[in-house]
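Q: test case, fold it:
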Amino acid sequence: MCGPAGSGKSTYARGLEARGYVRVSFDGEAWALGHRTHPIGDDARQVVNGTLQDKLVDCVKQGKGVVVDSSFWSRASRDEFRRLCAPLGVVPVVYYLDTRRSILLDRLAQRENSGPDDIAVSRERAIAYIDGFETPTPEEGPLRIVHVTSPM
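A: Have a look, this model is predicted:
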């Protein structure tokens, strides 16, 4: 999964999970470690990414389909997971949730910090996330674009 905060990644990933994929979630792992605000620090981010990578590799080795529920906001972060998958014979497909800015901001404004998929994000931080997001391109590898045009 790939998209800015509020794009609907977790909802979409849960749909894939219902179809048999194992969902591993950055926000879920961070929440389990006690992190209730974003962004988390660099050390914590490395721990969470390491956990996601370990779970991904374990699932792939067991022959399970996996959906990684994370923003993958930069090409570098997506490339890191591609490099991890290459020796396993897996070419990841990026599902990019292309969500209108107004929807993103509305969704994030409604968050209440009630759980890992509801982390409160200030408007200022939300705008920084949106503006800093590096949209994936087909040159990176397999890409599926999901156009999100209405609130969930």
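Q: from here on, contacts and neighbour counts on C-alpha atoms
A: Noted.
Q: tell me how far the residue nearest the centre of the chain lies from G8.
A: With distances taken as CA atoms, centre = their mean, the residue of the chain nearest its centroid is S70 (1.6 Å). From S70 over to G8 the distance is 11 Å, taken as CA to CA, to the nearest Å.
Q: what of P138?
A: For P138, the distance to G8 - CA to CA - is 21 Å.
Q: give me the more crowded residue out of the two.
A: G8 (24 against 9; other CA atoms under 10 Å).
Q: ok, that one touching Y96?
A: No - when contacts are counted by CA atoms under 8 Å, G8 is not listed as touching Y96 (10.0 Å).
Q: and the helices in the protein?
A: 9-18, 26-32, 42-61, 75-85, 101-109, 123-132 (DSSP state H).
Q: which one, of the ones you listed, ends up nearest to P116?
A: helix 26-32 (5.1 Å; CA to CA).
Q: for the closest one, name the packing helices and strands.
A: Helices and strands touching helix 26-32, as assessed by 3 or more CA pairs under 8 Å, 6 or more residues apart in numbering; DSSP states H and E, comprise helix 42-61, strand 66-69.
Q: other residues contacting stretch 48-63?
A: By CA atoms under 8 Å, 6 or more residues apart in numbering, the list of residues contacting stretch 48-63 from outside reads 22, 24-26, 29-30, 65-66, 68, 81, 84-85, 88.
Q: can you give the distance from it to the centre of its chain?
A: Here stretch 48-63 is found 15 Å from its chain centre; the criterion is CA atoms, centre = their mean, to the nearest Å.
Q: and that stretch, what's buried?
A: V48, N49, T51, L52, Q53, K55, L56, V57, C59, V60 (16 or more other CA atoms under 10 Å).
Q: gap between the second one and C2?
A: The one in question is N49. Note on N49: its distance to C2, by CA to CA, is 15 Å.
Q: next, the second sequence, to be compared with the first:
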Amino acid sequence: MVEVVLMCGPAGSGKSTVAHRLEAAGYARVSFDDHAWRLGHRRHPLTPEQSAEIATEVRASLLALVGEGSDVVVDTSCWSRRSRDEYRVLLAPLGIVPVTWYVETPRDEVLRRVAARGNAGPHDLALEPEVVARFLDGFEVPTPAEGPLLVVDGTGGDAPA
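A: Presented below is the predicted three-dimensional model:
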């Protein structure tokens, strides 16, 4: 059975680091930030239209990969329950129940990491402090009531894989 992991956490939490570990273990990785960077987006937040375009690409890539029988890690924030539910609805007809990996990282660590970014690539995107604060304040932490959930230590302590 194909496995899909939904990375979940705000910018700077360590999602991409964990996703890259899963990729090294054999998962295909689909990344919102990679798609955005490839399209030339160097500043966030994106417009709703830009975000929708990229989300469509990410979902199409995900469906193509699972259709090929690949295990996939979706490297995006999945910041709201609605966004996570959209992936669940997308995958349900295929009999796939994704596992949400929530990368739990203290706020001060997230702020420190993002402040150190240099805008050198899709996972080093510089963000204004007020943008990071809005992302953190609007983030909806997943719960087991949503479905399979694994909480990962974003400080690097117990990251699986």
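Q: TM-score for these two?
A: Laid over one another, the chains give 0.97 as their TM-score (TM-score structural alignment, normalised by the length of the first structure), with 151 aligned residues with a CA RMSD of 1.1 Å.
Q: that older thread, and the buried residues of stretch 48-63 of the first structure, which is closest to A76 of the first structure?
A: Looking across the buried residues of stretch 48-63 of the first structure and measuring by CA to CA, the closest to A76 of the first structure is N49, at 13.2 Å.
Q: any idea how far the aligned partner of that closest one in the second structure is from R117 of the second structure?
A: Here N49 of the first structure is matched to A55 in the second structure, going by TM-score structural alignment. Here A55 of the second structure is placed at a distance of 24 Å from R117 of the second structure (CA to CA).
Q: what of E49 of the second structure?
A: Distance from E49 of the second structure to R117 of the second structure, by CA to CA: 25 Å.
Q: what of G26 of the second structure?
A: Taken as CA to CA, the span from G26 of the second structure to R117 of the second structure is 28 Å.
Q: need the max-distance pair from the contacts of stretch 48-63 of the first structure.
A: Farthest pair in the contacts of stretch 48-63 of the first structure, by CA to CA: A30 and L88, 25.9 Å.
Q: higher neighbour count, the two?
A: More crowded of A30 of the first structure and L88, by other CA under 10 Å: A30, with 21 against 11.
Q: which residue in the second structure lines up with the more buried one?
A: In the second structure, A30 of the first structure lands on A36 (TM-score structural alignment).
Q: one step back: now the helices of the first structure in CSV, with distance to I145 of the first structure?
A: Converted to CSV, the helices of the first structure look like this (distance: least, CA to CA, whole Å):
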stretch, distance to I145 of the first structure
helix 9-18, 12
helix 26-32, 21
helix 42-61, 22
helix 75-85, 15
helix 101-109, 16
helix 123-132, 17
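Q: V103 of the second structure -> the first structure?
A: Match for V103 of the second structure (TM-score structural alignment): L97.
Q: contacting residues for the nearest residue to that match once chain neighbours are set aside?
A: Closest residue to L97 of the first structure apart from its sequence neighbours, by CA to CA, 6 or more residues apart in numbering: V146 at 4.8 Å. Listed by CA under 8 Å, 6+ apart, the contact partners of V146 of the first structure are Y95, Y96, L97, D98.
Q: residues contacting the third one?
A: Shown in contact with L97 of the first structure (CA under 8 Å, 6+ apart): M1, C2, G3, S7, G8, K9, I145, V146, H147, V148.
Q: so who does the last one touch?
A: V148 of the first structure makes contacts with S7, L97, D98, T99, R100, as judged by CA under 8 Å, 6+ apart.
Q: do that again at 7 Å, thanks
A: L97, D98, T99 (CA atoms under 7 Å, 6 or more residues apart in numbering).
Q: and it, what pairs with it in the second structure?
A: By TM-score structural alignment, V148 of the first structure lines up with G154.
Q: follow-up on the earlier one: ok, so of the contacts of V146 of the first structure, who is nearest T37 of the first structure?
A: Taking these together and measuring to T37 of the first structure by CA to CA, the closest member is L97, at 22.5 Å.
Q: nearest spatial neighbour of the counterpart of S70 of the first structure in the second structure, skipping sequence neighbours?
A: In the second structure, S70 of the first structure lines up with T76, judged by TM-score structural alignment. In this structure, T76 of the second structure finds its nearest non-sequential neighbour in F32, 5.4 Å apart by CA to CA, 6+ apart.
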